[in-house]
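Undergrad: Give me the fold of what follows.
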Amino acid sequence: MPSRIETVIAQAADRVRSLPAGRQNTVALAAGALSALAFAPLNLFLLMPLGLAVLLWLLDTAQTTRRAAALGWLFGFGQFGVGLYWIAIAFRYQSNMPPALGLPAVLLLVGGFALFIALTAASAHRLWTGRARRALVLALVWVAFEWVRGHVLTGFPWNLAGNAWLPALPVAQAASVVGIYGLSFVMLLTGGAIAVLADRTNGARRLAGFTAVLLLGLTLWGTARLAIDRPPETEKGPLLHIVQAGIGQDEKWNPAAERRHLWAHLDLTAAAIRRYGPGIVIWPETAIQNFIEHEPSTRYLMGRHIEAPGALITGGIRVEYEADGTPIALRNSLFVLTPDGEIQAHYDKAHLVPFGEYMPLRHLLAPLGLDRLAPGDIDFVPGPGVRTLSVPGVPDFGPLICYEVIFPGNVVDKEKRPAWLVNISNDAWFGHSSGPHQHLAIARMRAIEEGLPVVRATPTGISAIIDSQGRLKASLPLGARGVVTGELPARRPVTLYARFGDVPLIFGLFLLSLGLVIVRRTD
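TA: Below is the predicted model of the structure:
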């Protein structure tokens, strides 16, 4: 006998399936848009599986693969449109790009990303007709295309479906085992279980029951992990001072404000040290305009504001010159300075932002006038890749500049594992939007995956200290000016994900795919 929940879900499914094609298009777009509200800052995570259930109901009505692809594209356009609208804000601050290009550029980007969902929906429709099995196929193919999106053409694994689990932090702890793509599979499985309950069949109930048991198990395990896996109370890390100077992108590169911006960071640093004592000071990405490698007096001034045994970790730009003084290369870099103003170590950003820090295929696109999409006439040059910096007085750390933190499995030097990750960024590009909140959420997921604390420094927020289980230990909100001070949380033993990456997940999904193929052939 069907339960009350099954009856309600069946009624909702029938209404969606009975809609005319035009109304279905609107529902697909709306379902995708609402599913994006599962991500930060709203964190309405239940909207993700509900939106996915609606997509599956719509796919049930698709008579052709092309129609399924269209429904998937509309869903994806809604999700990416709401999730990535904030990218258009950056066009306000780019002198080489008219602000009017912001909306068309983002719409083009969103339409391209929606193709991944279109291909997912088409594959689910093409490969299976049974509703319960179609839900499994959708989950498998969705995760596969998320992985592709995170790797091809430099990759952009932003707002993966698994990130929506972060408000349910116990469930999110599973990222330490299966990574963010594994969490995405659990999310797709949850959406599929809701969808197939509308069929009120034994197969649908088995899938829903399995999913419910899985979520309960993950919740109990994650809760225990959060409660038990703690360092001894006597173990204390070094003191951190994260400076958030409140300098917006509209004034950041004003030449007349160069000295004022430097002193804004120095004054905040000095005040924090006076109040709490010396520690490791962290400034954001390109914190100041000065090219400190070539300005010993500026480095000396910066060093005077640090007290031993502390150090200063700051973002800046490295410039390489020809013999005649002509600049030939720029590098987005992180520097470590001692109290005497010496540069002890540096790191050059390896994963550059296409069309932002460099122009892909400039020799082909520049004649078309598209060189205006990249700032300046000189592209930034990438560094050699992830590494661990070892500096006296500072625990070994892995530097990550800006969106380098969004790439799962590619944030740590596996040959020399660090004690913590330092993510300096400039989220001021995106104002008071969802972007900085989502960036913080992604950094929290990296902390869970790697079992390492992550420390973020941004000029306008959200700067934070994140422990190795993704919890915020201290933070400054978006738009605030001040200093985040706190102890560096302890790292955890190497997680399974840190040790093996996506290999176990890929193997498990392969076995599931093989099982589905065998079942289909025996039907």
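
Undergrad: CA only for contacts and neighbour counts going forward, please
TA: Noted.

Undergrad: if I look at Val143, how far off is Ile89?
TA: 29 Å (C-alpha to C-alpha, to the nearest Å).

Undergrad: For those two, indicate the residue with more neighbours.
TA: Val143 (26 against 20; other C-alpha atoms under 10 Å).

Undergrad: State the helix or strand in which Ser184 lies.
TA: Using DSSP states H and E, Ser184 sits in helix 175-196.

Undergrad: Just the buried positions in the helix or strand just after that helix, please.
TA: Per DSSP H and E, the first helix or strand lying C-terminal to helix 175-196 is helix 202-228. Using 16 or more other C-alpha atoms under 10 Å as the test for burial, helix 202-228 gives 204-205, 207-208, 211, 215, 218-219, 221-222.

Undergrad: after helix 202-228 comes which helix or strand?
TA: strand 239-244.

Undergrad: Quick one: residues in contact with that following strand.
TA: Defining contact as C-alpha atoms under 8 Å, 6 or more residues apart in numbering, one finds that strand 239-244 is touched by 265, 268-269, 272-273, 278-284, 456-461, 463-464, 476, 480-488.

Undergrad: Give me the next element, helix or strand, following that strand.
TA: Counting by DSSP H and E, what follows strand 239-244 is helix 249-252.

Undergrad: Please generate a structure for the following sequence too, so the two can be compared:
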Amino acid sequence: MGLRTEAQQWRWWQAGLVALSGVLMAIALPPWSLWPVAWVGLVPLWWVVLVTPSVPLAATYGLLWGLVYYGMSLAWITHLHPLMWMGVPWGSSVAIALSAWIFIVLWGSVCIAVWGGAIAWLARRWPGRSLWLVLAGTALWCALEALRNHSPLDWSPLSLTQSPSNLWILHLARLSGPGTITAILVATNGLLALALAAGRRQTELPHPSTPGQTHRSAPTIHPSTPGQTHRSAPTIHPSTHPPIHPSTPPLPLLLSALALAIAGHALGAILHASTAAAPDGQVLTLGLIQGNVPTREKLTPQGVRQALQGYTDGYLALVNEGVDAVVTPEGALPQLWNPNSPQIAAILQTVEQAGIPLWLGSFAPVPGAGRSQYTQSLLEIRPDGQTYGRYDKVQLVPLGEYIPFEAVLGRLISRLSPLDSYLVPGAPQQEFITSLGQGTVGICYESAYSRLFRPQTRLGGEFIITASNNDPYPFWMMVQHHGFDVLRAVESDRWAIRVTNTGLSGVVDNHGRTLWLGEPQTYLTHRATLERRQTLTPYIRWGDWLTPLLLGATLVLGCRKNQR
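TA: Modelled structure (predicted):
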């Protein structure tokens, strides 16, 4: 099919529907959190892809949806600018911020383009297999989200549209992780779209004037060919060419969508109500410090002094409130760890005198590394001055903490890192064992990666700690980040304490209820009591078993129908 024909099939009203779908799903995310919209927001995308006759065109519509959805939800990345305080010229600073935003948006959009093209191909190849098509579309979307979650750049999965507000649906993540929520959203929207397509098809079919009687178009007689008749070609409606021909009338599809949504909420409510209580006495009291020292300031000598004073004062104030340990954000002390440096020696002396452990965010050297290698770490400092528990960040931030394709881009981008040393990722499976028990830890945007939290919890993590900087990003990014932490708490049946530099710090229980949320851009301390839990949800035990099950069911049912 030529480019001209493809261009002629492009319809702006269909593109408008796809863009509207992207907007609807984006406003279902925090901070707007219009989560009910997500249960119908994908219908326009599903419908346009189903009725689009061209696979490349359907992929283009999928790409457009991704550009709108990810473009809106990830626009906070542009707040990386300005970088002039690091010596980067203004023009380069703008280019870096826009390039980072465009790249991650394109990565997510390409995945949706693959989904759109695949669904259009399946709809043309096997028309009339409505329920199987919904199954295939759900399986493929879940698989693509799982793929993105194993890449360095992932944010804004569909499950985030339900967090932190729709707590019943969030409990479905205990079964097979956040992909369970994605699956029910995609399937419900797919059934609604097929019901719409089926209803539209019925309205386009000819209606007999007499019950049981149908009308055919009359044969056309051409005088130039005596005795020969020609039947007129059937009318083809360009908006639905080729037709989907749903094998089921619209009402059963509509009722199936409603039943699926209701059943999902009911199952989530049952999981919420059946959660086992924690044993008596399994609690710990933690204090958190939100330092509120902007990155552009805390890397200066004055900023280092400000951070040291703020965290020391906050630590002593929380010790006086009777906490069991004090937690600081990611990179709270912006120095390479050296117990002999004056600032770190002062912290060690303070902890020794107070007698309460400090869980400090810092840059720790890699043991036994021949090169000057450091990790972004959370360290437990005990009163004897030694570090015991340690978690090293696994998912490093591209450009900020490591340089992709360093041999090519190293000279150009090395100035973006405030450290002169080489940051390396931590091991995939770690155990943060402290004097108060074992914790599950996430640093910075690791909150978006459930696959990093699950093994820690399965190995004995009894509570969750997330330590983040979040500067220089805006409030609505902080709300999205908080939504991820709510998801992590619910899927693992663990209480979570969230400690940030500029906000939002908070406390979340194992049901996803936010018990306390601090003000952003403010220095503050808070004392919180958390339950220590040892339960293992199905997701923690077996991981994401639903996605391979959906993919397997799609292949098996597809092959069976082909053999008939």
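
Undergrad: and which of the buried residues of helix 202-228 of the first structure is nearest Pro231 of the first structure?
TA: Checking the buried residues of helix 202-228 of the first structure against Pro231 of the first structure with C-alpha to C-alpha, the nearest one is Gly222 at 16.7 Å.

Undergrad: Tell me the counterpart of the closest one in the second structure.
TA: Alignment note (TM-score structural alignment): Gly222 of the first structure maps to Gly268 of the second structure.

Undergrad: quick one: its match and Trp168 touch, right?
TA: Yes - here Gly268 of the second structure reaches Trp168: they are 4.4 Å apart, a contact under C-alpha atoms under 8 Å.

Undergrad: Now do stretch 515-530 of the second structure: distance from first to last residue.
TA: Terminal-residue distance, stretch 515-530 of the second structure (C-alpha to C-alpha): 11 Å.

Undergrad: Among the buried residues of helix 202-228 of the first structure, which one lies nearest to Ile448 of the first structure?
TA: Of the buried residues of helix 202-228 of the first structure, the one sitting nearest to Ile448 of the first structure (C-alpha to C-alpha) turns out to be Gly222, at 11.0 Å.

Undergrad: In contact with that closest one, which residues are there?
TA: Applying C-alpha under 8 Å, 6+ apart, the residues near Gly222 of the first structure are 169-174.

Undergrad: Which of those ranks first by neighbour count?
TA: Gln173 leads the contacts of Gly222 of the first structure on contacts (other C-alpha under 10 Å) with 29 neighbours.

Undergrad: Could you check how far that residue is from Gln438 of the first structure?
TA: With distances taken as C-alpha to C-alpha, Gln173 of the first structure is found 18 Å from Gln438 of the first structure.

Undergrad: Please verify my assumption that Ala204 of the first structure contacts Leu197.
TA: Yes - assessed by C-alpha under 8 Å, Ala204 of the first structure is found in contact with Leu197 at 5.5 Å.

Undergrad: how about the strands in the first structure?
TA: 239-244, 280-282, 311-321, 327-337, 343-348, 389-391, 394-401, 420-424, 454-457, 463-466, 472-476, 482-487 (DSSP state E).

Undergrad: Tell me which of those strands sits most buried.
TA: The highest mean neighbour count among the strands of the first structure, using mean count of other C-alpha atoms under 10 Å, belongs to strand 454-457: a mean of 32.

Undergrad: Give me the mean distance between that strand and the second structure.
TA: When the second structure is overlaid, strand 454-457 of the first structure sits 1.7 Å from its aligned residues on average, using mean C-alpha distance after the TM-score superposition for the first structure.

Undergrad: how about that strand, aligned to which bit of the second structure?
TA: Aligned by TM-score structural alignment, strand 454-457 of the first structure corresponds to residues 496-499 of the second structure.

Undergrad: which helix of the second structure spans the most residues?
TA: Criterion DSSP state H: the longest helix present in the second structure is helix 90-125.

Undergrad: List the buried residues of that one.
TA: 93-94, 96-98, 101-102, 104-124.

Undergrad: What of stretch 274-285 of the first structure?
TA: Buried residues in stretch 274-285 of the first structure, counted by 16+ other C-alpha under 10 Å: 278-285.

Undergrad: now these as JSON lines including distance to Ile242 of the first structure?
TA: Converted to JSON lines, these look like this (distance: C-alpha to C-alpha, whole Å):
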{"residue": "Pro278", "distance to Ile242 of the first structure": "12"}
{"residue": "Gly279", "distance to Ile242 of the first structure": "10"}
{"residue": "Ile280", "distance to Ile242 of the first structure": "8"}
{"residue": "Val281", "distance to Ile242 of the first structure": "6"}
{"residue": "Ile282", "distance to Ile242 of the first structure": "5"}
{"residue": "Trp283", "distance to Ile242 of the first structure": "6"}
{"residue": "Pro284", "distance to Ile242 of the first structure": "8"}
{"residue": "Glu285", "distance to Ile242 of the first structure": "12"}
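
Undergrad: Nearest to Tyr300 of the first structure among the residues you listed?
TA: The closest of these, once distances to Tyr300 of the first structure are taken by C-alpha to C-alpha, is Val281, at 15.3 Å.

Undergrad: The second structure: which residue goes with the closest one?
TA: Using TM-score structural alignment, the partner of Val281 of the first structure in the second structure is Val326.

Undergrad: go on, Gln24 of the first structure?
TA: Counting by TM-score structural alignment, Gln24 of the first structure corresponds to Gln14 in the second structure.

Undergrad: That match is in contact with Val48, isn't it?
TA: Yes - counting by C-alpha under 8 Å, Gln14 of the second structure does reach Val48; the two are 6.3 Å apart.

Undergrad: can you pull out the helices in the stretch 401-550 of the second structure?
TA: With DSSP state H, counting those that start in this stretch as the criterion, the stretch 401-550 of the second structure has helices at 406-413, 450-458, 475-492, 538-542, 546-563.

Undergrad: Nearest to Leu57 of the second structure, out of those?
TA: Closest approach to Leu57 of the second structure among the helices of the stretch 401-550 of the second structure is made by helix 546-563 (24.0 Å; C-alpha to C-alpha).

Undergrad: Buried residues, the closest one. List them.
TA: Within helix 546-563 of the second structure, the residues that count as buried by 16+ other C-alpha under 10 Å are 546-547, 550-551, 553-554, 558.

Undergrad: Sounds good, over and out.
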